[in-house]
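Participant: okay, here's the prediction I keep looking at, along with the sequence it came from:
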Amino acid sequence: MTLTGEMAFAELTEVSAQIQAGAVSPVALTEAMLERIAAKDGALHSYERLMPESALAEAALAEAEIARGVVRGPLHGVPLAVKDLCWTADAPTAAGMALHRAFMAPEDGTVVARLRAAGAIILGKLAMTEGAYAGYHPHMTVPLNPWDVEAWPGTSSSGSGAATAAGLCYGSIGSDTGGSIRFPSAANGLTGIKPTWGRVSRYGAFELGGTLDNLGPMTRSARDAAAMLGVIAGYDAKDPTSLRAAVPDYLAGIDGGVAGLRIGLAPRWMAEGTDAPAMAAIEEARRALVDLGATMVEIDFPDSQQVLQDWFPLCAVEAAVAHEATFPSRRADYGVILAQFLDIAADVTAADLQKIALRRLAFRGEVEAAMDGIDLLLVPVQGMSGPTMADILTAAEADPVIADLLRFSSAFNMTGQPTITLPAGVTSNGRPVGVQLVGRHLDEALLCRAGHAFQSVTDWHKRHPRLQ
């Protein structure tokens, strides 16, 4: 089959319906997607590694099962891709690191295993920053933003963002330690869910910050994100930190709307350092949600400056633990940005960590108190809209600027709350801008419902880049 632009940019759930109706062959679709990747990804570098043999075998199995009336769910027969920090037993997992390029995991990570058990087709491994931190290793490929190759593609899950936005898969897995699902989702015009910490197993995923890391879906719509999250969420005995709470059917109530919901706005928190496109996107979301029947409530968000400053040493220490087998013993194999970040850990004392832990707990309680009386919170993804790669590299040299970039993201890694990122505008030069809805712990179903309601009356999520 020929993969037209319309079909390449279709939503995962739309493609799933066609597959299950017998109108689309998983094998033909996978072949066409691999051909599209070969034709388009040379200019984008979103894939670190393709897995065509296993993908075609998975497609053949899905096609045979569906023909017999065996349907495993909404991902069955749908081509997806995973960030290259997710273990795959049949292909190397590099995690953006030159020294791990040949690493073969002993088994699939839990997220990959669950996708495969649901009948999804894994097209390949998506490029990312080194070790899921902020910079790319000089010997690894750097993904480009399909909307504008000068634009920042988002940080570590940048390959996931670029591939999904460019129609090179129907959804992807990203990870988020300080914003790495949300930044590339916003930068590439996607819908992404950072789940509640522990909602999705982290077993079989390279670690950056163990108490901050999350795996989640990056897709073209809230409905698609709900479909993927429903497959990957849930307790996993291999990850004792995963939550035992039952996983709801995120798709079942997605049409419930937002009428009667109270959605918070924190104007004082948002005002400082937030540019005009980001505020325009917030206004777009506010207006649409009010028209749908939600009530907006102004709240005072707790001062997040200290917890934001705490994120850096905490994440550095957790990353140093994750890298202790190879750093500093193999420092020469590391890029400068990750190595300098790991160096921070040496100056963090036990007393420092205890103070951070106590402040983190206090902040979490303050946020919970601030959200009393509201169902969700509407905030920007970042204060700086549509930055270029050069902007980010310059910002990396000035800690206060980077801290400002993380202001609306890392706070919710520190609290462990779930968020959904939704495309809600563009800059004057056409780069996507996103907003976040933030929920209470384990409120992903409500986030999916609210995101879908917003997308039922807007078309930002249906806009796609024009590829050469």
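Facilitator: Noted; the coordinates are in hand.
Participant: from here on, contacts and neighbour counts on C-alpha atoms
Facilitator: OK.
Participant: how about the biggest helix by length in the chain: buried residues?
Facilitator: Determined from DSSP state H, the single longest helix within the chain is helix 350-370. The neighbour-count check on helix 350-370 (16 or more other C-alpha atoms under 10 Å) flags 356-357, 360, 363-364, 367-368, 370 as buried.
Participant: just stretch 422-431 next, same as before
Facilitator: Of the residues in stretch 422-431, those buried (16+ other C-alpha under 10 Å) are 422-427, 431.
Participant: of these, closest to Pro465?
Facilitator: Each of the buried residues of stretch 422-431 was scored against Pro465 by C-alpha to C-alpha, and Arg431 proved nearest at 9.5 Å.
Participant: okay, now the one to match up with it:
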Amino acid sequence: MSRTAPELHYLEIAELAPLLRAGDISPLALTRHMLARIDALDSRLHAYARVTADEALAAAAQAEADIAAGRYRGPLHGVPVAVKDLFWTRGTVTACGTTVLADFVPDEDATVVRRLREAGAVILGKLQMTEGAFATPHPDLAAPLNPWGADHWTGASSSGSGVATAAGLCFAALGTDTGGSIRFPAAANGLSGLKPGWGRVSRHGVFPLAPTLDHVGPMARSVRDVALMYQAIAGPDPLDPTSLDDAPRAAGHSGLAGLRVGIDAAWNARGSDAEVLAGCARLREALVAGGAEIVELELPESWPIAGAWELLCGVQTAVAHAATYPARAADYGPALARLIEVGRAAGAMDYHRAQLAALDFGGRLERALAGVDLLLAPVQPFAAPTHARLGELAQSPELNQRLIQFTAPLNISGSPSLALPCGSTAAGLPVGCQLIARKGGEATLLAAGAALQAVTHWHRAHPPL
């Protein structure tokens, strides 16, 4: 099978892997192609914090030799990917979107980075992100630009992961999600992204924003590719005692037929604009056409718990940055500094009340989902917001709370969620929805998402670069 060079970077991993295994595509030539594309486009897109070209070429040469010798490791072997710049990478700066960590060079890999390397993946570099994985970029650092439209949001905080994957600057990327930061950039960039259940993927070697809310997961151009990345990184880790050692449930369905999908129409519609709801409707139609059954249900009230997210996150962020804040407060951007101050000012009783509300919400959500396989909901209530619109959100606590109303509660509950594209706005910008499962339901999410993408085309759209 032959491919012209401009087509290579948009292949799915599931398409690319058999070509690499058969020797029809060279890992070294492919890596050179991707580095050349980064060199040509990333000065405009700013997706990468740093490109590790020499290391990538060495890993690609090793992959090529191993595959040729019959030592094939699996579908990621020889595939160029990238990781968000809060994952430790041995010998390479891990700055976490900050200036205070600009000189931090870990002496070991994060567990997920090590597992990618063991799977034979070629790591192209570290992807840019918002400061400390919170809301906005550090004012002194170049922010990634949305390849679909530079005036539009890239999603926070795994913004570089979303931009690089959508623009064909890597085949998949790792991100983190504390309040929506895998699902937001997936929706903004027309990608698929999995926030696994809390504890399914090790957090060892991942700089924290809020450990009880942080989730590590993959982003890619298809759910099939997301599944391949997830299989490589998931599982218990003795270096992370909070990682789960119980096996996730097997998928109850191999396709869409017989799948029970819950929808709370009122929950989805609260503050959502027409283009977001139209995207959910398109996904619903595709589910029904594939044989899924739609079940109307009532979800627990999530608005108060979305409002509690900042307190829960702020306290934990203040602890995570205690070594450098307030000692180096002048080196922090205003958004992250404000969040840390929220945490430092919080009272113990208020924090505990928020924890109790979180436990209550998580239990109620699990019960509400007991009669269905999955839940369909928006990722965010605003379709493809512009930077000007985001400026308005930043000035209004209520609007900011609304932005995270569909995502942050699932970080608080620890529930797995899969974002996937469901069409575009009238202006041609991507729209995303999410499927949500009970704890342990990652396999059902991935099976359903792959089945949807086998009969729809939204994930095959690419930005006009």
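Facilitator: Okay, I see it. All values reported here derive from a predicted model rather than from experimental measurement.
Participant: tm score of chain vs chain?
Facilitator: TM-score of the superposed chains, computed with TM-score structural alignment, normalised by the length of the second structure, equals 0.98; 464 aligned residues with a C-alpha RMSD of 1.4 Å.
Participant: dump the buried residues of helix 350-370 of the first structure to TSV, plus distance to Ala390 of the first structure.
Facilitator: As requested, the buried residues of helix 350-370 of the first structure are arranged in TSV below (distance: C-alpha to C-alpha, whole Å):
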residue	distance to Ala390 of the first structure
Ile356	32
Ala357	34
Arg360	32
Phe363	33
Arg364	34
Val367	34
Glu368	37
Ala370	37
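Participant: how about the strands in the stretch 301-450 of the first structure?
Facilitator: Taking DSSP state E, counting those that start in this stretch, the strands of the stretch 301-450 of the first structure run over residues 376-380, 419-426, 432-438.
Participant: for Arg220 of the first structure, find the nearest of these.
Facilitator: strand 419-426 (9.3 Å).
Participant: what's the matching range in the second structure for that closest one?
Facilitator: Alignment note (TM-score structural alignment): strand 419-426 of the first structure is matched to residues 417-424 of the second structure.
Participant: and the helices in the stretch 301-450 of the first structure, which stretches?
Facilitator: Along the stretch 301-450 of the first structure, counting by DSSP state H, counting those that start in this stretch, helices occupy 305-322, 336-343, 350-370, 389-395, 399-405, 410-415, 444-456.
Participant: what about the longest one, how far off from the second structure?
Facilitator: Once the two models are superposed, helix 350-370 of the first structure sits on average 1.0 Å from its counterpart in the second structure (mean C-alpha distance after the TM-score superposition for the first structure).
Participant: so that helix corresponds to what in the second structure?
Facilitator: Taking TM-score structural alignment, helix 350-370 of the first structure hits residues 348-368 over in the second structure.
Participant: ok, residues contacting that stretch?
Facilitator: The contact list for stretch 348-368 of the second structure, computed with C-alpha atoms under 8 Å, 6 or more residues apart in numbering, reads 297-302, 305, 308, 311-312, 315, 412-414, 438-439.
Participant: of those, which pair is most distant in space?
Facilitator: Using C-alpha to C-alpha for every pair in these, the one that comes out farthest apart is Leu297 and Val315, at 33.9 Å.
Participant: so for these two, which sits in the more crowded spot?
Facilitator: Val315 (23 against 17; other C-alpha atoms under 10 Å).
Participant: strands of the stretch 151-300 of the first structure, start to end?
Facilitator: Going by DSSP E, counting those that start in this stretch, the stretch 151-300 of the first structure shows strands at 172-176, 191-194, 214-219, 262-265, 295-298.
Participant: what is the longest one packed up against?
Facilitator: If contacts are counted by 3 or more C-alpha pairs under 8 Å, 6 or more residues apart in numbering; DSSP states H and E, strand 214-219 of the first structure sits against helix 158-165, strand 172-176, strand 191-194, helix 222-232.
Participant: who are the packing partners of the first one?
Facilitator: So that's helix 158-165 of the first structure. strand 79-83, strand 121-126, strand 172-176, helix 182-187, strand 214-219.
Participant: mean deviation, it versus the second structure?
Facilitator: Looks like 0.3 Å for helix 158-165 of the first structure (mean C-alpha distance after the TM-score superposition for the first structure).
Participant: likewise for the second one?
Facilitator: Once superposed with the second structure, the aligned residues differ from strand 172-176 of the first structure by a mean of 0.4 Å; criterion: mean C-alpha distance after the TM-score superposition for the first structure.
Participant: and the residue most central in space within the second structure, what does it touch?
Facilitator: Residue closest to the average C-alpha location in the second structure (C-alpha atoms, centre = their mean): Ile182, at 2.2 Å. Residues in contact with Ile182 of the second structure, defined by C-alpha under 8 Å, 6+ apart, are 156-158, 175-176, 193-195, 217-219.
Participant: most distant residue from the centre of the first structure?
Facilitator: Arg68 (34.5 Å).
Participant: if I look at that one, how far off is Ala23 of the first structure?
Facilitator: 15 Å (C-alpha to C-alpha, to the nearest Å).
Participant: and for Ala226 of the first structure?
Facilitator: 23 Å.
Participant: count the residues that sit near Met218 of the first structure.
Facilitator: For Met218 of the first structure, using other C-alpha under 10 Å, the count is 34.
Participant: list the contacts for the residue lying closest to it once chain neighbours are set aside?
Facilitator: Counting by C-alpha to C-alpha, 6 or more residues apart in numbering, Met218 of the first structure lies nearest to Gly192, which is 4.3 Å off, once chain neighbours are set aside. Listed by C-alpha under 8 Å, 6+ apart, the contact partners of Gly192 of the first structure are 181-182, 185, 216-219, 222, 225, 420-422.
Participant: counterpart of Gly192 of the first structure over in the second structure?
Facilitator: Looks like Gly192 of the first structure aligns to Gly193 there (TM-score structural alignment).
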